[in-house]
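**Q** mind looking at a prediction? Sequence and model below.
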Amino acid sequence: MTNDLVQQPLSTATAHRAKALAVLCVMQLMIILDGTVVTVALPTIQGDLGFSQAGLAWVMNSYLIAFAGLLLLAGRIGDLIGSKSVFLAGLAVFTAASLLCGLATSAELLIAGRFLQGIGGALASAVILGMIVGLYPAPGEQARALGVYGFTSASGASIGLILGGVITQTVGWHWSFLINVPIGAASLYFAVRLLARTKGLGLGRGADVVGAVLVTAGLSLSVYTIVQTAEPTAKLPRTIVLAIVSVLLLAAFVLRQARAAQPLLSLHIFRKRQVTVSNLIVVLLFAAGFGFQFMTALYLQRVLGYDSLQTGLAFLPAPIVGAVMSLSVGPRLTVRFGSRTILLAGLAAFLGAQLILSQAPVGGSYLLNVAPALLLVGLGTGVGIPAAIMLAMSGADAADAGLASGLNNTAQQAGAAVGTAVLATLAASRSAVRVNEGAVQAAALRDGYSIAFLAAAGFVLLALLLAATLLKARR
């Protein structure tokens, strides 16, 4: 066989895989964007739909609760009936829910649409990682493919803030959701054509309905317990009861998985230290990352006085540097030095960003106090997130690809939900104390955000210690 005859099929296959990767990453980008694109539009949404201050948080929380609660179940369903079918269903639900959000005329309708978006996002996102690993099994190619995915996940939040500011300021907050409709429809068309249909294990293997109910209820209630603490009506006894019930549900889920004939989450996956520790690091990294985005946006708007467009544009350094690192520099460094080394470097850079912003003053300068931190965020997450994901997926068998993907995405979304809720609660509590002490509003807010940034730095420091002491050094 001549080289020309060999080269043509290889080139065609490479191009086909690249297109399939693009479809998967576009969906992941929409999912990440919708976690943050509404952040800068929240004041406008509140005025238009009549949200109370406490109710406004549910524009974010309803999405996160549905997403985090369903990821493990969605990953297992992908193993049983095939990843492509679950991905297409999730993409369709997400696109339809985006239309509902964009046409919402009441607070209740918007929250319902956001909840449906979370369901669709969970179905699609749970199988994306497994499909990428299946597309690119070779280590070098896989590093580059996960670099693209990592950039999508790492920079999507910043891009969401930028787009949210531009869209809200120019055409209105409704288009933050409606823009997903044509993109989702086009993605659905290309996904049907480009993604290979994989044969699942079969529904006869069972989806463990009892386990699914326990973990979905436990995860959702855990996220709800945290986010409701920021509401003025939250009471400590009620919070303690909710926390105990959520822990009992998750404990019952673990016991169920240990005894079930066809478990939803095979506990053997946690015997692999690389998988367990990497997912813990992902939880901490996303907790700090999403909390950082949220707190930085609030600092820019409420302390420095930026409008929604200025706030969005202020985040530009992070996705630009993140793109360079995760799409070009990061994969080469990962192949040369190994994922663990690159993860350590990324975490160190991200830690520096948190510490810089924790010291930002009331009359802070963007160039001196904010831009350097955002550059470090782009550098740190641009190499750190792909490396953490590679390590988390590295120990999974092919039969557990959907499970490992769902577990990793659960770690991401649980981390994002917990981090945002914890940091927002810390900031609000500290600011309230400072106001009671007689501090002016701007100073009280700044002190609250400073505490939140220091807490996020603690998350990253713990992740750094876990990576340095418990992860194996692998090329």
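**A** Arrived safely, thanks for sending.

**Q** contacts and neighbour counts: CA atoms only from here.
**A** Noted.

**Q** show me what contacts residue 142?
**A** 132, 133, 136 (C-alpha atoms under 8 Å, 6 or more residues apart in numbering).

**Q** narrow those residues to those in helices?
**A** 132, 133 (DSSP state H).

**Q** just send the contacts of residue 142 back as TSV, with distance to residue 53 and neighbour count too.
**A** Converted to TSV, the contacts of residue 142 look like this (distance: C-alpha to C-alpha, whole Å; neighbours: other C-alpha atoms under 10 Å):
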residue	distance to residue 53	neighbour count
132	40	21
133	43	22
136	46	19
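
**Q** and which of the contacts of residue 142 is nearest residue 4?
**A** Proximity of these to residue 4 (C-alpha to C-alpha) peaks at residue 136, which lies at 23.3 Å.

**Q** may I see the buried residues of stretch 246-255?
**A** 246, 247, 249, 250, 252, 253, 254 (16 or more other C-alpha atoms under 10 Å).

**Q** that older thread, any chance of the contacts of residue 142 in a markdown table with distance to residue 445 as columns?
**A** Conversion of those to a markdown table gives the following (distance: C-alpha to C-alpha, whole Å):
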| residue | distance to residue 445 |
| --- | --- |
| 132 | 42 |
| 133 | 44 |
| 136 | 47 |
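
**Q** next up, a structure to set beside the first:
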Amino acid sequence: MSSTPSTATASHPVASPANRNRWRALFVLALTQLVVVLDGTIVNIALPQAQIDLGMTDTERQWVVTAYALAFGSLLLLGGRIADYWGRRRAFMVGMLGFGAASVLGGLAQNNTELIVARGLQGAFAALLAPAALALLTVTFTHGRERNTAFAVFGTVAGAGAAVGLVLGGVLTEFASWRWCLLVNVFFVIVGLVGALLFVTESKAEGDNRYDLLGAITVTLGLGSLVYGFSLAEGGWGTPQTIGFLTAGVILLVLFVVVESKVAQPLLPLRVVVNRVRGGAFLMQAIAGSVMIGAMLYLTFHLQIVLGMAPLVAGLATLPLPIAITAVAPVATRLLASVGPRPLMIVGPVIVAAGLFYLSFITADGGYVAQVLPGMVLLGIGMAFIFIPLQNVALSGIAPHDAGAASATVNAAMQIGGSIGLSIFTAIYVSASTHTAATTPGLPALTAGYSAIFVAAAIAMLAAAVIAVVFIRGPKAELMPEGAPDLVHIG
């Protein structure tokens, strides 16, 4: 009689406590992805009020966004390796605590410097938190339909999180204060910490685990120099400062690649990125990040500054984007199982590009329903087709020892793409709006700048479709493997 319960458990694994905890862990990890992506945009709606309150310049306003994405993206590889070696759940929880503390610091900031520093600290702790969460997802759901479902949920959250941040930011700014766009993270932190303690199993890489300090220094300084150089392009691409920082960034990143090819325990094993399919997925992630972080910022400026929407109304006006992503996600998940990821990753960017081209026709006297709404719906549909397969493909075939590093690369591609995209879009905006202002100042000059950004973003998404055609190749069984190697769990 004592054997009956174990037999039942074996016959019905879905009902087992371990199985139930796996899906509860998915909720916790998806919540983490939401707060990390959300914090890249939640302050966007609040920026006009925060700028007035703290007396920020336009450049300082941009750095409230850039500081988060820059610190996040440049430290992600180190954060991923710390998670691998130190323990993914432990890194997850420390990242959560630090993220919450930085959020409180930002919410209580009394000047622009404190706010920018707090946003940088948020990004630094997110660099520990995010790869730990994605690595935990990778080692918790190892193969088959459950893995596809888990990554579909995670991808939906990643795609919709940026837009959800805009809505939540509008609500909090309208009814409380822009400061609550940062303080609200305390709620997410509490839920994440409790959930991790109850439902998430510790895991880490086994073997000889040594930190690659030279690699960490070169990639962090290289990415930082590159992003800062692009941010200086607002004042001109040919200035000594712009050329100097861009050149230094490229040299340092080349040195990073050399270091990684020599050291025994590299920060980013080159085998993670030289794979054609994964490399293509990382490039697509970077382009998608430039659109979701960079272009969406200027869309919110159009809603508030040109169309005159209050923060709450502007936030609600972005709802069609996450609604479209959420509505299309189940369809994309079914198509993923039947046709594989490649068709989705080709069609998705084309649909997003169509939406961006539509948005490029905005005018100073145009309305939301005619000029903005259809474009946002197309963006949501296209992003669902991109994000549902993207992270699964980017992490396919990854050995458990490299789970944190690969997960960090996925997130780093998104954040660095967003940072560089925002800097480039800002330079394009300044050039286009200044040119138009010479003959037609005021709101028409602003819309000319926004329109130029949307055209540039659309071209970038068409390039992503070409990347999918060239790089995402192979049988569906190879792009979406049904099996995975044995994984190391602790506890």
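**A** Now that the structure is in, tell me what you want to look at. This structure is a prediction, so every number in the text was calculated from the model and none was measured.

**Q** TM-score for this pair?
**A** In this superposition the chains share a TM-score of 0.95, using TM-score structural alignment, normalised by the length of the first structure; 471 aligned residues with a C-alpha RMSD of 1.8 Å.

**Q** just to revisit the earlier point, which of the contacts of residue 142 of the first structure sits closest to residue 147 of the first structure?
**A** Taking the contacts of residue 142 of the first structure together and measuring to residue 147 of the first structure by C-alpha to C-alpha, the closest member is residue 132, at 11.1 Å.

**Q** contact partners for the aligned partner of the closest one in the second structure?
**A** In the second structure, the residue paired with residue 132 of the first structure according to TM-score structural alignment is residue 137. For residue 137 of the second structure, the contact set (C-alpha under 8 Å, 6+ apart) comprises 26, 29, 150.

**Q** verify the stated contact: the first one with residue 151.
**A** No - in this structure, residue 26 of the second structure sits apart from residue 151 without contact. The criterion is C-alpha atoms under 8 Å, and the distance is 9.4 Å.

**Q** okay, these two: which has more neighbours?
**A** residue 151 (26 against 23; other C-alpha atoms under 10 Å).

**Q** can you get me a residue count around residue 240 of the second structure?
**A** Neighbours of residue 240 of the second structure using other C-alpha under 10 Å come to 11.

**Q** the first structure: which residue goes with that one?
**A** Checking TM-score structural alignment: residue 240 of the second structure goes with residue 237.

**Q** distance of its match relative to residue 243 of the first structure?
**A** Residue 237 of the first structure is 10 Å from residue 243 of the first structure, where distance means C-alpha to C-alpha, to the nearest Å.

**Q** same question, residue 426 of the first structure
**A** On the measure of C-alpha to C-alpha, residue 426 of the first structure and residue 243 of the first structure end up 18 Å apart.

**Q** go on, residue 433 of the first structure?
**A** From residue 433 of the first structure across to residue 243 of the first structure, the span is 25 Å (C-alpha to C-alpha).

**Q** just want to know which of these two has more residues nearby.
**A** Relative neighbour count places residue 243 above the other of residue 433 of the first structure and residue 243, with 19 against 14, counting by other C-alpha under 10 Å.

**Q** that one and residue 222 touch, don't they?
**A** Yes - with contact defined as C-alpha under 8 Å, residue 243 of the first structure reaches residue 222; the gap is 6.6 Å.

**Q** where does residue 457 of the first structure sit: helix, strand or coil?
**A** helix (DSSP: H, G, I helix; E, B strand; the rest coil).

**Q** stretch 150-164 of the first structure vs the second structure, average offset?
**A** Here the mean offset of stretch 150-164 of the first structure against the second structure after fitting is 0.9 Å, by mean C-alpha distance after the TM-score superposition for the first structure.

**Q** do stretch 240-257 of the first structure as well
**A** Mean deviation for stretch 240-257 of the first structure: 1.0 Å (mean C-alpha distance after the TM-score superposition for the first structure).

**Q** and that stretch, how far from the chain's centre?
**A** Averaging C-alpha positions (C-alpha atoms, centre = their mean, to the nearest Å) puts stretch 240-257 of the first structure 24 Å from its chain's average.

**Q** outside of that stretch, which residues touch it?
**A** By C-alpha under 8 Å, 6+ apart, stretch 240-257 of the first structure touches 211, 214-215, 217-219, 221-222, 225, 263-267.

**Q** residue range for stretch 329-340 of the first structure in the second structure?
**A** Using TM-score structural alignment, stretch 329-340 of the first structure pairs with 331-342 in the second structure.

**Q** and the contacts of that stretch?
**A** By C-alpha under 8 Å, 6+ apart, stretch 331-342 of the second structure touches 148-149, 152, 344, 384-385, 388-390, 393, 468-469, 472-473, 476, 479-480.

**Q** show me which of the residues you listed are buried.
**A** Buried among those by 16+ other C-alpha under 10 Å: 148-149, 152, 344, 384-385, 388-390, 393, 468-469, 472, 479-480.

**Q** just flag the most distant two among these.
**A** 149 and 469 (24.6 Å).

**Q** now the helix ranked longest in the first structure: how far from the chain's centre is it?
**A** Longest helix of the first structure, by residue count under DSSP H: helix 401-436. Distance of helix 401-436 of the first structure from the chain centroid (C-alpha atoms, centre = their mean) equals 10 Å.

**Q** show me what it is packed up against.
**A** With contacts taken as 3 or more C-alpha pairs under 8 Å, 6 or more residues apart in numbering; DSSP states H and E, helix 401-436 of the first structure sits against helix 58-81, helix 107-135, helix 209-227, helix 273-298, helix 371-394, helix 441-470.
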